[in-house]
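*Asks:* Sequence plus predicted model, see below.
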Amino acid sequence: MRISSVTMFEQSTASMNRQQSDFLKISQQIASGRRVVNPSDDPQAASRAIGVDQSMAITEQYTNARVSARNSLAQTESIVNSVADAITRAKELLIQASSDTLSNADRESVSSELKGVYETLIGQANATDGNGRHLFGGYKDNAPPFARTPDGNVVYNGDANGRQQQVDSMRLMPVAESGKSIFQSVASSAGYIAKAESSNAGNVTFSGLRTQNASDDNYGGSFAIQFSVADSGDGFTYSVIGGDGAELSTGSYIGNGQQIVFGGLSITLDGMPAAGDQISVARAGSEEQPADLFKTMEAAISVLEKPAETPTEKAALRNTLSTSMRELDNALDNVLTVRASAGARLNELDVIDAVGSNRMMNYTQTLSDLVDLDYAEAISEYSLRQVGLQAAQKTFVDMKSMSLFNYM
C-alpha cells in the first residue's frame, strides 16, 4: 500500500476538522444551555418543541386577554355597585316623600335631591373604561349609550349585546354588560306592577298587589281594572279586562280597602273613582309595563314637582310613588343580579388563571425535556472532545515533520 505525504496531511486535517466540529458543537450547547441548538441535532425533538412553543404563545395570549377581561369586569362591578347605592337612595327619598306630613315645598325639596340621583345614574350609565370606550354600550362603544332627547327623556342608543372576549381556548366570556340589561331590564323573578292611568279623574288608590295563585289559568297575562257608574246610578262597578280584551270578572265597588281578586292576583283599592278611570296591572318588563329605570325616575320627579292639593292630585301622587317604588325594587334586584354575575365571572377568571398557570408549567417542563441540556453529561462530553482535539493536533504536528527521506 502506498502512503504518500499528501495522504497523511489530508487524513490529519480531516481528523482535526472533525474533532474541532464536535468540540464547537458541545461548546455551543453549553453556551446556550440547549441540547437542540439546530433542528439537525434532533429533528423529532425540534419538531415537537415548535408545537410546544406555539401552545405556550397561545396560552400567554389568553393570559393577557384575561387581564383585560378582569379590568372590564372589575370596573363593571364597581359601577353597578354605585348604581345599586343610587337606587337605594332614590327609594329612601320616595318613602320620605310618601309621608302625608310633607308639604308641597317639602316634596319639591325631595325632588331636587332625586334629580341629583337621576343625573348620577346617567353619568354612571355612560361611564368609560381606561381606553375611553363606553362600558355599557355593547359593541357600539364609541359614543355615550344613553342620550337625552329634545323632550328631556333618556333613550338607549347602544347595542343590546354585551361585549365578549375569548379568555381561554374553550371559554368566550361576557366582559361588559349592555346598558339595556342594567337600566332597562328586570330580574326573571320580578312580579306584577300596578299603574293608575294619568287621565284618572277620581281618587282611587291601590296597594297590596300580591300573587295568590300562580296556577290560575289567566296568571301571567295583563289586566285592566275599569270603573263605571252602576246601572242603578248609585255607586260604581268594576270590570277586570284581560289582555285579549275579554271580561274576566265584574263586581260592585264600595272602596274603603276593598280587595279585588283576579287572574291569580289580589289588589286592595281605596277611594272613589270617576267613570272611565282605569288601573292597569301587568308583569314587570312586559310590553305593557316595560322596565326603564330612567323613566321611573322621571315619573317620580315629575309628580313630586306638582302641587298635591285636591283628592285627585293626592291620589295621583300616591299611586305614582307606589308604582315607582315597586319599579325601583325590581331595578335594584336586577342590578344586584348583574353585579353577582360580574363577581362570579371574576371568580371564574381566577380559576382559569390557575389552570392556565399549571398548563404553562407543564409546557415549560415538556419543552425543557425536549431541548434543554444535561450539563453533567455535556461537561463530560466537552472534556472528551477537548482531549480528542488536542490529540489530533499533536498527531498532526508530529506527523508533518516526518519524511521517508529520513530513512534513506
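*Replies:* Good, I have the coordinates.

*Asks:* rest of the way, CA atoms for contacts and neighbours
*Replies:* Will do.

*Asks:* ok, residue 334 touching residue 185?
*Replies:* Yes. With contact defined as C-alpha atoms under 8 Å, residue 334 and residue 185 form a contacting pair (7.0 Å).

*Asks:* all helices for the protein, in order.
*Replies:* Ranges of helices within the chain are 5-32, 43-97, 104-125, 179-183, 293-305, 311-371, 375-400, based on DSSP state H.

*Asks:* Which one, of those helices, ends up nearest to residue 137?
*Replies:* Distance to residue 137, taken as C-alpha to C-alpha, is lowest for helix 179-183 among those, at 6.0 Å.

*Asks:* Included below, for side-by-side comparison, is a second structure:
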Amino acid sequence: MRVSTAQFYLQSSQQMSQKSSDVNDQMAYLSSGKRVLTAKDDAISYSTLAGYNNDLASIEKYKRNITMAESHNNMQEIVFADADLILDKIKSDMLLANNGRMSSEDIQSLAEQVKSNFSQLLDLANSQNENGDYIFSGYQTQQKPFSQNVDGSVTYNGDSGVRELQVAKNINIATNQAGDAAFLKVENAIGDFTANYTANTSGVAVESAKITNRDNYNSSALPHDYTFTFDAITNDLTVTGSAGVVFPAAPYTAGQTISFDGIDVTLNGNPLPGDSFTISEQEEMSVFDTINNAIAWMEKGSVSVNQEQHQVDYNALLNQLSSAMNHITSRRVDSGIRLQTLESQENRHLDSALNLAKGKSNIEDLDFAKAISEFEQSKLALQASQQAFSKVQGLSLFNYI
C-alpha cells in the first residue's frame, strides 16, 4: 500500500490534534473539579444540573428579597415601638392633668409636653429609609406622607399602596404599611359614631354606638346624623334623624340601649331636662386628631365652665388614646409576624440550598484519582504520537541504500 507524504502528514496531524484535545479536556476537568462541563460530557446529567442551578439561582434571588424585606419591616417595627412609647407618655400626661390638685399653669405645661410629643410622632410618621424613601407613603415613596396644617390638623399625602417582594415560589411578603392604615384608620373606641356634646350640660355620655343591621342602616335617610334630646319637662328622650323622629319620646334610664335605623346606642349618665347632643358616623379616628383633641382638652385648664362635660370629654379621650395604642401595637405585631415569616422562610431556603448543593455535587463532582489517571494516559498517548511522528518523518529510502 502506498502512503503519500501529504497523507502521512494529514493523518499524523489529526491524530496529534485529537490527543492534544483529550489532554486539554482532562486538564479542564481537573482545574474545575467537575466531571460534567458541557452537554457532550453527559447529556442527562447536564440537563439535571441545569435544573439544580436554576433552583439555586432562584433561592439566591429569594434570599436577597428576604434581606430587603427584613430591613424594611425592622425599621417599621422600630418606628411603631417608638410611637407606642410616645402615646403612653401622652396618656400618662392626660391622667396627670385630670388630677384635681393640678393648677391651670401645671396643665398648660403638660399641654406643651404633649405638643412636643405630637411633633415627635409626626416625625416618626415621616421616617425615611437608608435610600431616602419615605416608608409610610405607600407607592409614593418620594412624597412626604404627612404634613401639618395651620390649624394643627394633619393631612396624608401618600396613598394606600402596599409593596411586596417574592420570598418563595408562592409567597409574597409586604415590605411596608401605608401611612393611612398605620396612623389614620384607628378604630373608634365607642363603635361607628362619634358624639358631639356641644349643647350638653349635664354629663350624659355615649358608651357605644354601633351599626347592628347594615340593611336597615343603608336604607335610612342621609346624612346619618342623629340628635338626642331630653324633654325640658318630662326629661323623656327623643332621637331625630335626617327624615324626622326615629326614636319617639320615651323615659330614659341610665345605661339603657336604644335602637333605631339599624343602630344600637348605649347611653350613660344622668341628663338634665333640655339637654341634647348629636352623633355622626365615624368608624375610624386619626391618631393625630386624638392627640390634638387631648391638647385642646388640656388647654381648657383646671377650671372649666362645665366640669361634668369636661369629665365626659376626658373619659372619651382616654378611651380613644387606649384604642390608638392598641392600634399601633397591632401594627407593630404585623411587622413582627412578617419578620418571623421571613426568618422561617430563610431557614427553609438554607435547607433547600444545602440539599440542592449535595445533589448537584453527587452528579458533577470529579473523581480526582480516576481523572488524574486518565490525564496521565492521555498525556502519554500524546507524547508517544509526537515521538512516532518525529521518527517516521525523518525516514527515506536513502536510509536503506
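*Replies:* Sure, I can see it. Keep in mind that what you see is a predicted model, and the values were worked out from it rather than measured.

*Asks:* TM between them?
*Replies:* Here the TM-score for the pair of chains, by TM-score structural alignment, normalised by the length of structure 2, is 0.85; 393 aligned residues with a C-alpha RMSD of 3.4 Å.

*Asks:* measure the closest residue to residue 254 of structure 2 other than its chain neighbours to residue 255 of structure 2 for me?
*Replies:* Excluding its sequence neighbours, the residue lying closest to residue 254 of structure 2 (C-alpha to C-alpha, 6 or more residues apart in numbering) is residue 268, at 4.9 Å. Distance, residue 268 of structure 2 to residue 255 of structure 2, using C-alpha to C-alpha, to the nearest Å: 5 Å.

*Asks:* Trace residue 57 of structure 1 over to structure 2, please.
*Replies:* In structure 2, residue 57 of structure 1 lines up with residue 57, judged by TM-score structural alignment.

*Asks:* neighbours around its match, how many?
*Replies:* The tally of other residues near residue 57 of structure 2 (other C-alpha atoms under 10 Å) stands at 13.

*Asks:* before we move on, what about residue 354 of structure 1?
*Replies:* For residue 354 of structure 1, using other C-alpha under 10 Å, the count is 12.

*Asks:* Just tell me what it corresponds to in structure 2.
*Replies:* Match for residue 354 of structure 1 (TM-score structural alignment): residue 347.

*Asks:* And residue 76 of structure 1, by the same measure?
*Replies:* By TM-score structural alignment, residue 76 of structure 1 lines up with residue 76.

*Asks:* residues contacting residue 111 of structure 2?
*Replies:* 295, 298-299 (C-alpha atoms under 8 Å, 6 or more residues apart in numbering).

*Asks:* Just the buried residues from those residues, in ChimeraX please.
*Replies:* A single ChimeraX command selects the buried members of those (16 or more other C-alpha atoms under 10 Å):
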select :295,298,299
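
*Asks:* list the ones among the contacts of residue 111 of structure 2 that structure 1 also has?
*Replies:* Retained contacts for the contacts of residue 111 of structure 2 in structure 1, judged by both residues aligned by TM-score structural alignment, their matches' C-alpha atoms under 8 Å, are 295, 298-299.

*Asks:* which of the residues you listed lies closest to residue 375 of structure 2?
*Replies:* residue 295 (85.7 Å).

*Asks:* Map that closest one onto structure 1.
*Replies:* Match for residue 295 of structure 2 (TM-score structural alignment): residue 301.

*Asks:* now that match, nearest residue through space, not along the chain?
*Replies:* residue 111 (5.4 Å).

*Asks:* Could I get the contacting residues of the residue nearest to residue 267 of structure 1 when sequence neighbours are not counted?
*Replies:* Spatial nearest neighbour of residue 267 of structure 1, chain neighbours left out: residue 209 (4.4 Å); criterion: C-alpha to C-alpha, 6+ apart. Residues counted as contacts of residue 209 of structure 1 (C-alpha under 8 Å, 6+ apart) are 192-194, 265-268.

*Asks:* Check the gap between residue 209 of structure 1 and residue 320 of structure 1 for me.
*Replies:* Relative to residue 320 of structure 1, and taking C-alpha to C-alpha, residue 209 of structure 1 is found at 14 Å.

*Asks:* Likewise for residue 21 of structure 1?
*Replies:* For residue 21 of structure 1 relative to residue 320 of structure 1 (C-alpha to C-alpha), the value is 92 Å.

*Asks:* And those two? Which one has more around it.
*Replies:* Per other C-alpha under 10 Å, whichever of residue 21 of structure 1 and residue 320 has more neighbours is residue 320, with 24 against 14.

*Asks:* Contacts only, for the match of residue 57 of structure 1.
*Replies:* Per C-alpha under 8 Å, 6+ apart, neighbours of residue 57 of structure 2: none.

*Asks:* roughly how far apart are it and residue 258 of structure 2?
*Replies:* 64 Å.

*Asks:* So which of the helices of structure 1 has the densest surroundings on average?
*Replies:* Most buried of the helices of structure 1 by mean neighbour count (mean count of other C-alpha atoms under 10 Å) is helix 179-183; its value is a mean of 23.

*Asks:* Just tell me the aligned range of it in structure 2.
*Replies:* Against structure 2, helix 179-183 of structure 1 falls on residues 179-183 (TM-score structural alignment).
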